[in-house]
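Novice: coordinates for the following, if possible.
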Amino acid sequence: MEPEANEYATEPVPDSSTVGWLRVAMISAMVAFSLPTFLTGLEVAAVYSAADTAIILLTGTAILTLLGCITGGIGAATRLSSYMLNRIAFGEYGAALVNIAFAISLLGWFGVNIDLFSDAVLRLSREMFSAEIPAWVVELFAGALMTVTTFFGFRAINLLSTLLVPVLMVVTVQLIAGSLDALPFTELMQRAAAGNGSFGNGVSAVVGGIIVGTVILPDITRFLRHWRHAAYGVILSYFLVSTIVMAAGAIASTALADHDLLNILLTLGIGWAAFAVVIFGSWVLNSLNLYSTMLSVESTLPRLNNRALILVCGALGTVAAFFNILDYFLEFLFYLSIAFVPVSGVIAVDYCLCRRNAFHGARIGQLQQARWSAIVAWLAGATVALMGSWGWFALSSIAALDAVLVASALYYLLQRGKTA
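Specialist: Predicted coordinates for the structure are as follows:
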């Protein structure tokens, strides 16, 4: 497979480069099979009763599906990356700020995931094979593997996802079956809550863990032929696969009274599955993180070579993981992530209700320097997100959703005020 010469970072994807919806859905599904999604189910089950956990997971994935259908549909309809959509909605200067924040966050999560990958591989190698591997070897190998995959572009990530999704489907089925052998379903559903978490906090945990993926969803749905195809993929990957994966983690945690996924898989005698989840899930998730980072930087600085960008960004993320500086960077990354969630609300309102023509045709080349109504709405939504995460403000009790709603409503009002 030859490296992609053009990933269309600053222009619409042409008809000749579009693919079937199932191929794009496989990428989203592969991300859903990653370690963080399983862990979300475990964390929710550790606090709530089995019945409440089921309702929380369904509610959270329903919200994500709705948001994903909107953002993914816009990506498919315009054939533009999330970063080009930012440039149209926020103007050149506003988008530069948003895109650089995206790039820092995604590159940071690239390093965090390499750390998670390394810790899991080292532990599994000790417990399954009594082998000691230097951490730097694992981190260097992981960074190189994920960077090389990204170097070959969207189609390589797509092919990898298509091949690996069936493997992780088998892992998930085995995890559920083994857990229900340990504790029958009727008894499992009778388990009481172990904590005092509110319903809103539970849904926030589900939504907050995945919502950043909905913001950058146009990066892959732009390769689709029609917005309906994006909806099909989002329903399959977010509502079905993500719910099943989180439910698998929750069932295993409840049945075995253990909140450590690696322990659970080893206890069930399917240690190979632990390697599959850690290696395959992290591989695709981080390749997609790096791919989106490249699109973000290239759309802001279009004269840079995308292959060089991938190599440089991959090296930076790997070096950061190697020196463990991300232990101190994690809290900053968390706040940065929730701060740019409202971006999707602004773009959705701008496209669906205010200025659809601005996202199509020749208007793409007529970008404004700054669109203050969009910037102000985004900052207001980001403030709401941060206040919600600190427990200072709540509309729906779901901080990320509140941020999207506030940004959307304020932007619409500001736009209406301009035309009144």
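Novice: from here on, just use CA atoms for contacts and neighbour counts.
Specialist: Fine.
Novice: and the helix or strand encompassing V384, which residues are buried?
Specialist: Element membership for V384, per DSSP states H and E: helix 372-389. Neighbour counts using 16 or more other Cα atoms under 10 Å place 372-386, 388-389 of helix 372-389 among the buried residues.
Novice: give me the contacts around that helix.
Specialist: Residues from elsewhere that reach helix 372-389, judged by Cα atoms under 8 Å, 6 or more residues apart in numbering: 89-90, 94, 335, 338-343, 346, 393-394, 397-400, 402-408, 410-411, 414-415.
Novice: now those: which count as buried?
Specialist: By neighbour count, with 16+ other Cα under 10 Å, the contacts of helix 372-389 hold 89-90, 94, 338-343, 346, 393-394, 397-400, 402-408, 410-411, 414-415 as buried.
Novice: to compare with the earlier structure, here is another sequence to fold:
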Amino acid sequence: MIWLAANLVVTTLLTGTLFVPEVQYGLVLVLIVGATVLGGAVLVLIGAIGTRTGLPTMALARGPFGTRGSLLTVAVNIMILMGWSWVQAMLAGISLDYIVSSFTGVSNPVVFAVVCQTIVVILAIFGHSNVARVEPWFAAVILGIAAYIFVVAFTTFTPAEFAAIPTPAEPYYSPSLVFDVVLATAISWTVLSADFNRFAKTTRAGVIGSGIGYTLSTIIAMTLGATAIGYVVLRGGEAVAFDPVTIIEPFGPLFAVAIFLSVMATNTMVVYGMVTTVVNSLPGRRIRFLPTAIILGVISIIGATFFGLLDQFTVFLVTIGALFAPVFAIMIVDYYLIRRGSYDRDILSSKPGRYWYTGGVNLIAVGSWAVGATVAYLYTYVWPLPFSATLLAFVVTAVLYFVLSLSRRSKDGFAPAINLADASDAR
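Specialist: Now for the predicted structure:
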């Protein structure tokens, strides 16, 4: 239910509005399902490491990247989560602005975004555990609204009419870019997968719960967005992508209220995730929660005023895929293939040990990451491919890291790691 609730949020829904009428409706649905299942597999594999070791995602990065090298992934993770918090605060502000202006005529989306993010920061500091409890109820509400929108859309227009929506002569989105954006959504959630799944009772339960929850919520939310914008087009309206008002107006203010509440709940967990990442970034050193939360919270509130980020949302998502798909390729290969499903207690230590490598940095991992990110960038923007550049970067990084790591192991006599006997020690 936590994973089902996490992605039943307006950002995922509005991501679906980017794809129609740029790409044919039927093909969009196929791409959403395929990329979600593939991205969900990455999320589940990282989450399972969290369950087996008791460690959050960025702490696990110490295994392949080194005690100090993992700080590089921590920095990128904080930037990505900060970007998500800004985007979601803006969308909550736009939804709240729509509600208030409908009754009072007062309109100022920037002010309302600041108000929303301030509430989020307060909840992240004092009420994050309660939000985790009520978020599944928000999921139930969103599912009810989704059912209502699907009924309205498909009783007004037939599936054949949706499939026949004409595409523009020079679309911005290609099928490969749609696939990459959907895949990047899964990658962006994977940064928190072990954070949540480390508390699963068993690995099997975590795999089933996160796998079903994530794939269902993403497919439903993105399909809902694509259907809602298709409904707007078929009614003769203008397809303004990634604008909550465009899909709120045909379905009423209740939809705006649901969007506002879902964003507030999910964004609270995003801000809490940022703070958790920083607090757990340095083994053996205590970083206090409250000062960290206040500093990051203030930055997130200020950033919520930069509404120009909404126009760059596609670039933001593709950048996430380019930066973090190689990271997770390395983490998966390192744990499941190189280490054969084990990390020892050195991963909890700040002192030189098994995961110290060269000055605390595994140069093979950092180099493989750099190659993967470069591949993703080049084949997205310089030489666009007819298939997923993010997937190509993932595969190239995984193969490169595996081959180089095996070469080093045969040269240096790499010993197998010892299981963390008790996950509670790592927690």
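Novice: so which of the contacts of helix 372-389 of the first structure are in helices?
Specialist: Mapping the contacts of helix 372-389 of the first structure onto helices (DSSP state H) picks out 89-90, 94, 335, 338-339, 343, 346, 399-400, 402-408, 410-411, 414-415.
Novice: trace T190 of the second structure over to the first structure, please.
Specialist: The pairwise alignment with the first structure assigns T190 of the second structure to T214, based on TM-score structural alignment.
Novice: then I295 of the second structure?
Specialist: By TM-score structural alignment, I295 of the second structure lines up with V312 in the first structure.
Novice: give me the number of residues near R416 of the first structure?
Specialist: Residues lying near R416 of the first structure (other Cα atoms under 10 Å) number 11.
Novice: ok so, going back, show me what contacts the match of T190 of the second structure?
Specialist: Applying Cα under 8 Å, 6+ apart, the residues near T214 of the first structure are L64, L67, G68, T71, G72.
Novice: list the members of those residues that persist in the second structure.
Specialist: Among these, the contacts conserved in the second structure (both residues aligned by TM-score structural alignment, their matches' Cα atoms under 8 Å) are L67, G68, T71, G72.
Novice: buried only: go through these for me.
Specialist: Listed as buried from those are L67, G68, T71, G72; burial here means 16+ other Cα under 10 Å.
Novice: quick one: map the first one onto the second structure.
Specialist: Aligned against the second structure by TM-score structural alignment, L67 of the first structure finds its counterpart in V42.
Novice: circling back: could you look up the SS state of the match of T190 of the second structure?
Specialist: Using DSSP: H, G, I helix; E, B strand; the rest coil, the structure places T214 of the first structure in helix.
Novice: what stretch of the second structure does the helix holding V384 of the first structure fall on?
Specialist: Under TM-score structural alignment, helix 372-389 of the first structure corresponds to residues 363-380 of the second structure.
Novice: and R204 of the second structure, how far from V403 of the second structure?
Specialist: In this view, R204 of the second structure and V403 of the second structure are 30 Å apart by Cα to Cα, to the nearest Å.
Novice: so who does the residue opposite L256 of the first structure in the second structure once aligned touch?
Specialist: By TM-score structural alignment, L256 of the first structure lines up with V232 in the second structure. V232 of the second structure is in contact with E238, A239, T246, I247, P250, counting by Cα under 8 Å, 6+ apart.
Novice: could you see which of these carry over to the first structure?
Specialist: Where the first structure agrees (both residues aligned by TM-score structural alignment, their matches' Cα under 8 Å), the contacts of V232 of the second structure reduce to I247.
Novice: who wins for neighbours among the contacts of V232 of the second structure?
Specialist: Within those, most neighbours by other Cα under 10 Å means I247, with 23 neighbours.
Novice: where's that residue, which helix or strand?
Specialist: Taking DSSP H and E as the criterion, I247 of the second structure maps to helix 244-251.
Novice: which residue in the second structure aligns with G345 of the first structure?
Specialist: In the second structure, the residue paired with G345 of the first structure is A329, using TM-score structural alignment.
Novice: ditto for A144 of the first structure
Specialist: By TM-score structural alignment, A144 of the first structure lines up with T118.
Novice: excluding chain neighbours, what is closest to that match?
Specialist: I301 (6.3 Å; Cα to Cα, 6 or more residues apart in numbering).
Novice: list the contacts of the helix or strand where that neighbour lies.
Specialist: Using DSSP H and E, I301 of the second structure falls within helix 289-303. Helix 289-303 of the second structure is contacted by residues 82, 85-86, 114, 117-118, 121, 124-125, 271-272, 274-276, 278-279 when judged by Cα under 8 Å, 6+ apart.
Novice: same thing with stretch 111-124 of the first structure?
Specialist: For stretch 111-124 of the first structure, the external contacting residues (Cα under 8 Å, 6+ apart) are 132-133, 135, 138-139, 142-143, 262, 271, 274-275, 278-279, 282, 286, 317-318, 320-322, 324, 326, 330.
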